[in-house]
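1. quick check, what structure comes out for this input:
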Amino acid sequence: MKRIPFLPDSYTFLLVGTVVLASYLPASGMFAVGLKYITVAAIALLFFLHGAKLPRQAIIDGVTHWRLHALILSCTFLFFPVMGFVLRPLLQPMINHELYLGVLYLCMLPATVQSAVALTSIAGGNVPASVCSASFSTLLGILITPFLVNGLITSTMGSASTFDSIAQIFMQLMLPFLAGHLLRPYFDTLFKRTGKLLSFVDRGAILLVIYSAFSAAVVGGLWQKISWEMIAGLLVISFILLILSMIYVYGLAIWFGFNREDRITALFGGAQKSLATGVPMSQVLFSAATAGVIVLPLMLFHLLQLIISSMIAQKLKRQ
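-> Sure thing, here's the model as predicted:
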C-alpha cells in the first residue's frame, strides 16, 4: 500500500511512542543516574556525526551563493526569534510560562538538514544549495543558539553563569563536532558503506535523549502542569510560526528575484527547525527537569512542519 505523502513517517511515530513510554515508565533512581551518563555520551556521538557529515565544500559554497543563504539564515536566526518575542501577547495566554520558553528555544534553533533537502528535492528545488544551506545552518546553530539561549532564556531561569554555560557547550557539543569534521576524510568511506546503520545510530541517540528528558520532566510533574488545552495551544502556535516564516522567506525570495528552484530552497530551508540539534542541545543548556518541557514545543512543531511542508512539496511537484 502506497504511503500518503503528507502523513508523518515511522520515525515521527517513534518520537511520539518514546514520549508515551517516558510518561508511563519514566526512568528513576539508579537507572536515571546511569541513563544520564549514557545520554551525555549519546549527545557527544550525535555532534561528532554532525561534524563528520558536514562537507567542507558546503562551507565554501555557502560563500559563493551568499544572497540565498543570507536570506535563509535571516529567517532561521533573526525572523523566528523576533516572532517569538513580538507575538508574546498573543502566544503566552495559550500556554504556561515554561512552554513559552520552549517556544522561544524553538525559535532560536538552526534549520533541519534531512527533511529540508528531501522536500527541496521532491518539489524540484536547488538541492545542492539546500545541502549547503542546511549544513551551514547547523554549524552556525551550534555557535549561535547557545549564546541566544543563555542571554535570552536561561538568564531568566537562574541557570549557571555565562562562562560555565559556554565551557559546557564547548566540551559537550562543539568539541565533538570539530573532532568529527576534522576527522571526516578518515570516515568518508565508512559513511558511504554504512550510511543506513549510521542513520539508525543517529536517530536512536535522539530517541534516547528524548526518553531521558521526558522521564525527568514526568518525575517532576510534567503532566500535572500541562493540560490538553495547552497542547492544542502549542499546535496553534506552531502553525502560526510556520506559516508566517514561510510567507516571510518565500515573499522575500520573490522580491529579490530568485528563480523558482532557489525560491523552493529558501522555503524549505528557512521555515524549518532541527529536532536532531534541538533535543540534544537542550540537555546541555537546561536542567534535567526543565528540558522535557522545553523540547515539547519543538516536537509538535517538527510534526506540523513535516505534514504541511510535505503537502506543499507535493503541490509544487505537480506544478
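2. CA atoms for contacts and neighbours, from now on please.
-> Fine.
3. so what's Cys132 closest to, chain neighbours aside?
-> Ala58 (4.4 Å; C-alpha to C-alpha, 6 or more residues apart in numbering).
4. and whatever helix or strand the one you found lives in, what does it pack against?
-> Assigned by DSSP states H and E, Ala58 belongs to helix 56-64. Here helix 56-64 touches helix 127-152, going by 3 or more C-alpha pairs under 8 Å, 6 or more residues apart in numbering; DSSP states H and E.
5. returning to what we had before: my guess is the residue nearest to Cys132 meets Ala134, correct?
-> No - with contact defined as C-alpha atoms under 8 Å, Ala58 and Ala134 do not form a contacting pair (9.0 Å).
6. now do Ala276 against Ser115, distance only.
-> 11 Å (C-alpha to C-alpha, to the nearest Å).
7. who's in contact with stretch 311-319?
-> Pro5, Phe6, Leu119, Thr120, Ile122, Ala123, Gly124 (C-alpha atoms under 8 Å, 6 or more residues apart in numbering).
8. now do the buried residues in the helix or strand where the fourth one lies.
-> Spelled out, it's Thr120. Element membership of Thr120 [criterion: DSSP H and E] is helix 114-123. Buried residues in helix 114-123, counted by 16 or more other C-alpha atoms under 10 Å: Ser115, Ala116, Val117, Ala118, Leu119, Thr120, Ser121, Ile122, Ala123.
9. please apply the same query to stretch 222-239.
-> Quick answer for stretch 222-239 (16+ other C-alpha under 10 Å): Leu222, Met230, Ile231, Gly233, Leu234, Leu235, Val236, Ile237, Ser238, Phe239.
10. and the helix holding Thr120, what does it pack against?
-> Against helix 114-123 (3+ C-alpha pairs under 8 Å, 6+ apart) you get helix 127-152, helix 260-270, helix 288-318.
11. one more, please, to line up against the first structure:
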Amino acid sequence: MLARFKLDGFLTALLLVVLAAILWPEGGVTGGPLRVEWVASYGISIVFFLYGLTLAPERMRQGLAKWRVHIVVQLGTFALFPLVMLACGPLLRPLLPPDAWLGFFYLAALPSTVSSSVAMTSLARGNVPVAIFNATLSAFLGIFVTPILMAWFMETTGVSMPLESVIVKILLLVLLPTVLGQIAHRWLAEWTVRNAGWLKFCDRAVILAIVYNSTSDSIVGGIWSANDPWLVVTMTVISIALFFVIYELMRVPCKLLGFNREDTIACLFCGSKKSLATGVPLGHVIFGATPALGLILAPLMIFHFFQLVIVSVIANRYAQGAEAEAGASA
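-> Have a look, this model is predicted:
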C-alpha cells in the first residue's frame, strides 16, 4: 500500500509511535524512564541545523524567475489557509475542544512541506525547480510567520502566549541552528550528499521522539480521556475536507494567471500541503511542554498522513496523463 502511493516508512513509524504512546504512555511521559523529553527539547536544534545543512542555495536560484507562482504559493500557504480556517470557525468550534481548534489553526499557519512537495511534483512531471524554491522559501518564512499568526490568533481567542520568550526560543533553537547549518553547507555539501540517509534518519528520529513525548503527556494528563472518542473521526473528516477546499481554491489563481501545466502542478502541490517536519518541533517551541500538546499536534499529524495519500493519487494521475500525451505526440 505504501509503496503503491510512493510513501516512505516514516508514516508507518509515526503510527507505531502513537500506538506505543497509547500502550505505554509512562515510557514517553515527561520525567518517565526513557527521558524522551531530553531528545524532544535539545533535538529541535538538530532538526533545524540539518535543515540548514541540506539547503542548497543553487537550487533556490534555479526557480527564482517564476515570481508570480511564488507569490501565489506563499499567499496560499500563509494567507488562504488561515482565512479558510477562520471562515469555517463558526462551524468547527462547536465540534472541537479548544485545544483541537487551536491545533487546526496552527496547522493552517504552518509552512509547506519540502521533501514530499518536491517528490510529488517530480512524479507528476511538474516544475521541480519551482517546487524546490517555494517549499524551501515557505519553510524559512514559517520560522517567522507561523509564531506571529499564532500569537495573533491566541490573543483573539483569549489564550495568552508569551511572544517575547517564544521569539527568543525561536531565535536560539530554530533560526540560529538553521543559519549555522547553512554556513556549514559551504564545507560539508558533499559530505551531506553522501550521508543523506543518516541525516534524514536523525531528523525524523527527533520528530518521532517529540510525537511520543507529547502524545504520552496528553494521555497521562487525561486530555484524550476527557474528550469524545469520535474526536479523531471528526478531525479526520475536517482534515480531508480542508485539503480539498484549499486544493480547489488554489486552482483559481492558476487559471486566472494562465500558469502552464508544470507551474500549476508545482503551485497546487506546494500550496495545499503542510509540514510535519517543521510543525512538530516548532510546536514544541511555541506551546511548550503542555499536556495538551498532543491534542494540538493531532490535526497536523492527521492532515499530514492524508495529504500524502491524496497527493500521491493525484500525482500518479498527472504522470499517467503526461505519458499519454507524450505517446500521442510521438
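12. coming back round to it: so between Ala58 and Ala134 of structure 1, which is more surrounded?
-> Neighbours were counted for Ala58 of structure 1 and for Ala134 using other C-alpha atoms under 10 Å; Ala134 has more, 31 against 18.
13. ok, now which ones touch the more buried one?
-> Ala134 of structure 1 is in contact with Ala111, Thr112, Val113, Ala116, Val117, Gly269, counting by C-alpha under 8 Å, 6+ apart.
14. what about 6 Å?
-> Neighbouring residues of Ala134 of structure 1 by C-alpha atoms under 6 Å, 6 or more residues apart in numbering: Val113.
15. what's it aligned with over in structure 2?
-> Matched across to structure 2, Ala134 of structure 1 falls on Ala135, judged by TM-score structural alignment.
16. the residue nearest to Cys132 of structure 1 touches Ser130, doesn't it?
-> No - the pair Ala58 of structure 1 / Ser130 is not scored as a contact, 9.7 Å apart, by C-alpha atoms under 6 Å.
17. circling back: and the helix holding Thr120 of structure 1 with helix 260-270, angle?
-> 160 degrees (axes from the mean of the first three to the mean of the last three C-alpha atoms, to 10 degrees).
18. can you give the contact residues for helix 114-123 of structure 1?
-> Val127, Ser130, Thr265, Phe268, Gly269, Ala313, Leu316, Lys317.
19. what is the neighbour count of the fourth one?
-> The local packing of Phe268 of structure 1 (other C-alpha under 10 Å) involves 32 other residues.
20. and what of the fifth one?
-> When neighbours are counted by other C-alpha under 10 Å, Gly269 of structure 1 registers 33.
21. which position in structure 2 aligns with it?
-> By TM-score structural alignment, Gly269 of structure 1 lines up with Cys270 in structure 2.
22. OK, contacts around that match?
-> Cys270 of structure 2 sits in contact with Ser117, where contact means C-alpha under 6 Å, 6+ apart.
23. quick revisit: okay, buried residues for the helix or strand following the helix holding Ala58 of structure 1 please.
-> Following helix 56-64 of structure 1 in sequence order, the next helix or strand is helix 66-74 (DSSP H and E). By 16+ other C-alpha under 10 Å, the buried positions in helix 66-74 of structure 1 come out as Leu68, His69, Ala70, Leu71, Ile72, Leu73.
24. my read is that Phe177 of structure 1 contacts Leu46, right?
-> No - in this structure, Phe177 of structure 1 is not within contact of Leu46 by C-alpha under 6 Å, at 8.4 Å.
25. circling back: quick one: which of the buried residues of helix 114-123 of structure 1 is nearest Arg184 of structure 1?
-> Val117 (20.7 Å; C-alpha to C-alpha).
26. distance check, the closest one against Ser287 of structure 1.
-> From Val117 of structure 1 over to Ser287 of structure 1 (counting by C-alpha to C-alpha), the distance is 32 Å.
27. mind checking what Gly292 of structure 1 lines up with in structure 2?
-> By TM-score structural alignment, Gly292 of structure 1 lines up with Gly294.
28. number of nearby residues for its match?
-> Neighbours of Gly294 of structure 2 (other C-alpha under 10 Å): 30.
29. I'd like the contacts of helix 114-123 of structure 1 written out as CSV, with distance to Leu91 of structure 1 added.
-> Below are the contacts of helix 114-123 of structure 1 laid out as CSV (distance: C-alpha to C-alpha, whole Å):
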residue, distance to Leu91 of structure 1
Val127, 34
Ser130, 31
Thr265, 29
Phe268, 24
Gly269, 24
Ala313, 28
Leu316, 31
Lys317, 34
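30. OK, contacts around the residue nearest the centre of structure 1?
-> Geometric centre of structure 1, nearest residue: Ser274, 1.8 Å, by C-alpha atoms, centre = their mean. Applying C-alpha under 6 Å, 6+ apart to Ser274 of structure 1 gives the contacts Pro110, Ala111, Thr112.
31. and of these, the nearest to Gln172 of structure 1?
-> Pro110 (17.6 Å).
32. which residue packs closest to that closest one, ignoring adjacent ones?
-> Using C-alpha to C-alpha, 6+ apart, the closest residue to Pro110 of structure 1 is Gly141 (4.8 Å).
33. now the helices for the stretch 151-300 of structure 2?
-> 163-169, 176-194, 196-220, 231-256, 261-271, 276-287, 293-329 (DSSP state H, counting those that start in this stretch).
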